[in-house]
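Asker: sequence? don't have it. structure:
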């Protein structure tokens, strides 16, 4: 690759990645175009929501920071004292699937978005889906969550997490994530389609001649007790070997980066590349 070629490869502009990085924008996008893959989102608490738990997230929070778990009474108290509730997303808990140790878990999927001057926007999903168990067991009977640590609900919270592993390495057919690859594909296809179907979508803006724009997105996915795959959040600067990903073998991220560069720089799917092309559906109104 010469310097001239490298100069024409650049990240997607912030106006594009903000669609997913901003949790409020993402929630509104999915509510409008793909509500079946999003947690129920509310604009304010009301008395009909008894017995439920809520995740309150700052729209620009990252790595589990500025995420709070409340029951309805706590949510109402927070709402009354909050000075800027409009900067938060309030999402109802999705009844979770639990692993054999009774823990919630999150699936990290990596999506490569790519647009060239001579090709429409494309999206690819990497086969190395990382499964991250939570640090503490989930207590189904604790409806108020008063006696359950935050680490049971939020993947980044707590210490001494069980080791992460890849989806394809699950040996037990009883694990709720076993065999979920087709569901993950469908979920991520709906996610990227929602972002691309917007009128004047920044993911589909004209690109200068001989230029390629790209974004490597990290999507955190939840699995409901009914086996449905749900989008928790998306990050255009995913952790690749640090933070909660520090226990993931380095070879996983090395392979991810090599596979990404093969497509971004050389526009080739070399043998052994673990990315699979996603269909982008135009379902704009």
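Answerer: Received, thanks. Model, not experiment: these values are computed from the prediction.
Asker: make it CA atoms for all contacts and neighbour counts henceforth
Answerer: Fine.
Asker: and the helix or strand encompassing residue 55, what does it pack against?
Answerer: Here residue 55 sits within strand 53-58, counting by DSSP states H and E. Judged by 3 or more CA pairs under 8 Å, 6 or more residues apart in numbering; DSSP states H and E, strand 53-58 is in contact with strand 67-71, helix 72-81, strand 88-92.
Asker: out of these, which is the most enclosed?
Answerer: Most buried of the helices and strands packed on strand 53-58, by mean neighbour count (mean count of other CA atoms under 10 Å): strand 88-92, with a mean of 22.
Asker: I'd like the next helix or strand past that one.
Answerer: strand 105-116.
Asker: who does that next one touch, helix- and strand-wise?
Answerer: Secondary elements touching strand 105-116 (3+ CA pairs under 8 Å, 6+ apart): strand 119-126, strand 130-133, strand 212-223.
Asker: sorry, back to before: residue 230: which of the helices and strands packed on strand 53-58 is closest?
Answerer: Checking the helices and strands packed on strand 53-58 against residue 230 by CA to CA gives strand 88-92 as the closest, at 12.1 Å.
Asker: alright, now check it against this:
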């Protein structure tokens, strides 16, 4: 994370309220709107889905965008601006509302509605580092291989399926089917989930940092992590499988990290992606701006 930059330059705010935030905590949304409108000229946008969310950002003009939502809303906005090649020149602000807020906390955003809204008004922009992968995806926090909690993901998917089947079977109420269909259209499509067997033993991966091999396929590993660091570098940690005494982690830094091997899944900013046979991440310094408390 870079040093604090200048204070936000625009007192005109575009407040984009994610539909998940409106459903999950309407009171916090109301408080955030009141605090923001009391300190700046605001235009409030209530998108009903990802397409309207994207249009609102694209039509922001000179207004400073403020997201009211969870980690997914922030990741969606950063990804959209990156693909439009407008991320560098657009400072984002976030009022975290919802259940998934671990990324927001790790970036230094206050998680209370009042404190976060005050930080939007009185804070300063910080330039942040990130990773860009070879499919033009962005990572704000960390990449972890194999994805921690893959088994839990399978359990959650099974529970959701049971809940949906049970609700549809409870009298086949048309209004309930309509609401469930609407919710499914509003919630962003999740990446592919682990589909069948649990993760089977250690992974065999080749990890290359700036073209130098840190670990090869013959050495099984328990975990690999890649995080963006200062100076446009990525910090890599590989934990080999220990035999007897605990093996020391292998550490490296570089601009480009490539992981390859048998098809693997990875967790980036809390979302599981894959399987892929190879993936490359490139570190970008000061790639985006986020308003944080001074």
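Answerer: Structure received. Only a predicted model underlies this, so the values are computations on that prediction, with no experimental measurement involved.
Asker: what's the TM-score for these two chains?
Answerer: Superposed pair, TM-score by TM-score structural alignment, normalised by the length of structure 1: 0.23. Supporting alignment: 112 aligned residues with a CA RMSD of 6.3 Å.
Asker: count of residues packed around the closest residue to residue 10 of structure 1 other than its chain neighbours?
Answerer: In space, and not counting its chain neighbours, residue 10 of structure 1 is closest to residue 213: 5.1 Å by CA to CA, 6 or more residues apart in numbering. Residues lying near residue 213 of structure 1 (other CA atoms under 10 Å) number 20.
Asker: test my guess that residue 213 of structure 1 contacts residue 9.
Answerer: Yes: using CA atoms under 8 Å, residue 213 of structure 1 is in contact with residue 9, at 6.0 Å.
Asker: the helix or strand residue 55 of structure 2 falls within: which residues count as buried?
Answerer: Using DSSP H and E, residue 55 of structure 2 falls within helix 50-58. Under the neighbour-count criterion of 16 or more other CA atoms under 10 Å, helix 50-58 of structure 2 has 50, 53, 56-57 buried.
Asker: which neighbouring elements make contact with it?
Answerer: Using 3+ CA pairs under 8 Å, 6+ apart, the elements in contact with helix 50-58 of structure 2 are helix 71-83.
Asker: the helix it packs on versus helix 50-58: what angle between them?
Answerer: Helix 71-83 of structure 2 runs at 60 degrees relative to helix 50-58, counting by axes from the mean of the first three to the mean of the last three CA atoms, to 10 degrees.
Asker: what packs against the next helix or strand after helix 71-83 of structure 2?
Answerer: Downstream of helix 71-83 of structure 2, the first helix or strand assigned by DSSP H and E is strand 91-96. Under the contact criterion of 3+ CA pairs under 8 Å, 6+ apart, strand 91-96 of structure 2 touches strand 64-69, helix 113-122, strand 271-292.
Asker: if we can go back for a sec, with distance to residue 262 of structure 1 added, can I get the helices and strands packed on strand 105-116 of structure 1 in CSV?
Answerer: Formatted as CSV, those follow (distance: least, CA to CA, whole Å):
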stretch, distance to residue 262 of structure 1
strand 119-126, 12
strand 130-133, 21
strand 212-223, 12
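Asker: tell me which of these lies nearest to residue 254 of structure 1.
Answerer: When these are compared (using CA to CA), the closest one is strand 119-126, at 12.6 Å.
Asker: now that closest one: buried residues?
Answerer: Within strand 119-126 of structure 1, the residues that qualify as buried are 121-126, counting by 16+ other CA under 10 Å.
Asker: which strands or helices does that strand pack on?
Answerer: strand 105-116, helix 181-196, strand 275-278.
Asker: kindly compare burial across these and name the winner.
Answerer: strand 105-116 (a mean of 23).
Asker: and the angle for that strand with strand 119-126?
Answerer: Angle, strand 105-116 of structure 1 to strand 119-126, by the same axes, to 10 degrees: 160 degrees.
Asker: quick one: closest of the helices and strands packed on strand 105-116 of structure 1 to residue 166 of structure 1.
Answerer: strand 130-133 (4.6 Å).
Asker: number of residues surrounding the nearest residue to residue 105 of structure 1 once chain neighbours are set aside?
Answerer: The shortest distance from residue 105 of structure 1 to any residue other than its chain neighbours is 4.2 Å, reached at residue 133 (CA to CA, 6+ apart). Neighbour count for residue 133 of structure 1, taken as other CA under 10 Å: 24.
Asker: correct me, but residue 133 of structure 1 touches residue 106?
Answerer: Yes: the criterion here is CA under 8 Å, and residue 133 of structure 1 meets it with residue 106 at 6.5 Å.
Asker: whichever helix or strand residue 232 of structure 1 is part of vs strand 105-116, what angle?
Answerer: According to DSSP H and E, residue 232 of structure 1 maps onto strand 229-235. The directions of strand 229-235 of structure 1 and strand 105-116 differ by 60 degrees, with the same axes, to 10 degrees as the criterion.
Asker: buried set for the helix or strand that comes right after strand 229-235 of structure 1?
Answerer: Once strand 229-235 of structure 1 ends, the next helix or strand along the chain (criterion: DSSP H and E) is helix 250-266. Neighbour-count burial for helix 250-266 of structure 1, counted by 16+ other CA under 10 Å, picks out 253, 255-256, 259-260, 263-264.
Asker: I'd assumed residue 175 was in contact with residue 168 of structure 2.
Answerer: No: using CA under 8 Å as the test, residue 168 of structure 2 is too far from residue 175 to be in contact (10.5 Å).
Asker: which residue of the two possesses the greater neighbour count?
Answerer: More crowded of residue 168 of structure 2 and residue 175, by other CA under 10 Å: residue 168, with 15 against 9.
Asker: secondary structure element holding the more buried one?
Answerer: Per DSSP H and E: residue 168 of structure 2 is located in helix 150-169.
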